[in-house]
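Asks: Could you look at this predicted model? Sequence included:
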Amino acid sequence: MPQFFLNKRLIILLVSIIILVSLIGFSLRDRENISRPEQFVKDVIGFGQSLVSIPTQKLVVLVENIKDLQNTYTENKKLKSRLEELAKLEKEISDLKRDNEELREVLNKTDNLRDYTAIQATVISRTPDRWYEKIIINKGKKSGVKPDMAIMTSKGLIGKVISTSEMTATVELLSSENTKNRVSALIQGETEIYGLIDGYDREKKLLLMKDLPLDQEIEEGQNIITSGLGGVFPKGLDVGKVKELGLDQYGLTQIAYVEPSADFYGFEHVLVIVRPEDGQEEAE
């Protein structure tokens, strides 16, 4: 009896396996219509796959977008850095170009100096609270610079040396309020008219040429140069042009308002004018 039940179980198991294999084979066949259980199973599986795949795809897209944003940020940062470097480079190029032009003009001016020689120098200091009065240049006694030597840019006269050290010199500008800072000058024309550059109008930014005779006819635009009579500045240094005319406070002499040839503020390179007698003293 037990042996019969064992055989019966074995037969049922074999029959079940055969039926399962048959069903699997049947389900794997290409058919136009599938059974409802199969449809149900496939729908459940498809729905589960969609629940998993859609968030996964969105997550992948989100990760890619984050990477793109990071790359864009990095590229923008690099571009910004390059733009800043480019702006800095353009500024340096502009400064170098301006220096080259100024140096070229200074060198050309040196070639035009006939009766005196010149020492090229560079401005190294300018005190803000005395901007209108003094500058310091990088040439001093060691280079042959002495007090009372004239200082000019490629455009014209700007002042004179008032003190020196071994390596530097202090220059007083014509725009200084020092009443002792005078320049003997003349107005060029058919008749040369002599006077003194004595004072500076900061509001008009014009030099004042005083002690001009009333009977002398002076016109706007006439050139003014150093006369060489003061014993400090050699003759022929360019000062400026007559801008307008007026009278002194007593009405006894004329005053010429002079537009300077040189800019007293926007320069870096200057010439120290060495008079012939200064050169001879140095040689001795």
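Replies: Thanks, I have it. Numbering: from 1, shown residues only.

Asks: okay, CA-based contacts and neighbour counts for the rest of this
Replies: Will do.

Asks: Would you map the strands across this protein?
Replies: Secondary structure of the chain (DSSP state E): strands at 117-125, 134-137, 150-152, 157-164, 169-173, 183-187, 193-201, 206-212, 223-226, 238-247, 254-260, 269-274.

Asks: Which neighbouring elements make contact with the shortest one?
Replies: Contact analysis of strand 150-152 by 3 or more Cα pairs under 8 Å, 6 or more residues apart in numbering; DSSP states H and E lists strand 157-164, strand 269-274 as its packing neighbours.

Asks: Identify each buried residue in that strand, please.
Replies: Within strand 150-152, the residues that count as buried by 16 or more other Cα atoms under 10 Å are Ala150, Ile151, Met152.

Asks: Put this next to the first one:
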Amino acid sequence: MTDARKGVTALALLAVVGLTLFLASSLRLTSPIADLADTLIGPVQRAVSSVGYFVDDFSASIISAGKLEQENKRLQQEILRLQAENAKLQSLQQENEELRQQLGFARARTDLKMLNAMVIARDPTAMHQYLVIDKGSADGVRVGQAVVHPGGALVGQIMNVEQHRSQVLLITDIDSSVSAEIARTQADGVLEGRWQRGGLLELRYIEVGKMPDGQPRVKAGDWVVTGHLGGIVPSGLLIGQVKSVKSSDSGLEQVAEVIPAVDVRSVDRVLVVSNK
């Protein structure tokens, strides 16, 4: 068949199809054809619609996840801010409590001169028990002076002085030795540090036997204070409480294990004290 004949045949078929559709539309017979078209095309349309809904839901999920991430970051920042505020309030509360204790101690011990100092360093090797404070010879600090917690409990003694700073040997260090006594009976002894030997404090050289009234010279629960033989260290400063009592190996003395009244390594503010 020639190309001209093929073209004429195609035009004839198109004309027949067009005429058929026109007649079917005029006679309202297009419904079966429409149904056939819906049957063929409907699943495709529904599939396309489903894909569209899925894309919409997926986009909404991405947007929602982004919002949740932003909200999570905001809440984390808020938590950090509240934690910082809480830490600041606790610090202020601790400082306020220390100042209140200091005021009470100052009122109770008007016989003492007191110098406020801040702890600026500790032994970095953890081999010794000492602190460094921000007061020195320019402030009148001298070797041997007592250093106490704001509430009045003994922390240590000045062991080295520079112009604007000083080292404080803590009472728990093995090189520390302070005259002390039992507050209840005034039985005296020497308080020695025991930290490097696995302990804290020992009150040694307590006389064996009982007091004239029959009471034990020392017993668990007794309070220990600085003694009257301390030289530059004022007497009556609180040290700690007796935990247990034993006899020495020689049996010529009693030895009391003492728990410090404060954690001497954790103090941040202290008082350098001396007799007026």
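Replies: Good, I have the coordinates. Predicted, not measured: the structure shown is a model, and the values here were computed from it.

Asks: TM between them?
Replies: Once superposed, chain against chain, the TM-score is 0.78 (TM-score structural alignment, normalised by the length of structure 2); 252 aligned residues with a Cα RMSD of 2.8 Å.

Asks: hang on, the earlier thing: tabulate the strands of structure 1 (a markdown table), appending distance to Glu101 of structure 1.
Replies: Below are the strands of structure 1 laid out as a markdown table (distance: least, Cα to Cα, whole Å):
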| stretch | distance to Glu101 of structure 1 |
| --- | --- |
| strand 117-125 | 14 |
| strand 134-137 | 19 |
| strand 150-152 | 16 |
| strand 157-164 | 18 |
| strand 169-173 | 23 |
| strand 183-187 | 28 |
| strand 193-201 | 28 |
| strand 206-212 | 25 |
| strand 223-226 | 24 |
| strand 238-247 | 19 |
| strand 254-260 | 20 |
| strand 269-274 | 11 |
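
Asks: quick one: which of these is nearest Arg36 of structure 1?
Replies: Each of those has some distance to Arg36 of structure 1 by Cα to Cα; the shortest is strand 117-125, at 97.6 Å.

Asks: Quick one: residues in contact with the closest one.
Replies: Residues from elsewhere that reach strand 117-125 of structure 1 (Cα atoms under 8 Å, 6 or more residues apart in numbering): 110, 135-139, 143, 268-276.

Asks: For those, which PyMOL command selects only the ones that are buried?
Replies: Only the buried members of the contacts of strand 117-125 of structure 1 end up in this PyMOL selection, burial being decided by 16+ other Cα under 10 Å:
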select buried, resi 110+135+136+137+138+139+268+269+270+271+272+273+274+275
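
Asks: which of the contacts of strand 117-125 of structure 1 sit farthest apart?
Replies: The widest separation within the contacts of strand 117-125 of structure 1 (Cα to Cα) is 25.7 Å, between Glu268 and Pro276.

Asks: Going by distance to Glu177 of structure 1, which of the contacts of strand 117-125 of structure 1 wins?
Replies: Taking the contacts of strand 117-125 of structure 1 together and measuring to Glu177 of structure 1 by Cα to Cα, the closest member is Ile135, at 14.3 Å.

Asks: The closest one matches what in structure 2?
Replies: Taking TM-score structural alignment, Ile135 of structure 1 has Leu131 as its aligned residue in structure 2.

Asks: In contact with that match: list those residues for me.
Replies: Each residue near Leu131 of structure 2 by Cα under 8 Å, 6+ apart is listed here: Val119, Ile120, Ala121, Arg122, Asp123, Gln167, Val168, Leu169, Leu170, Arg265.
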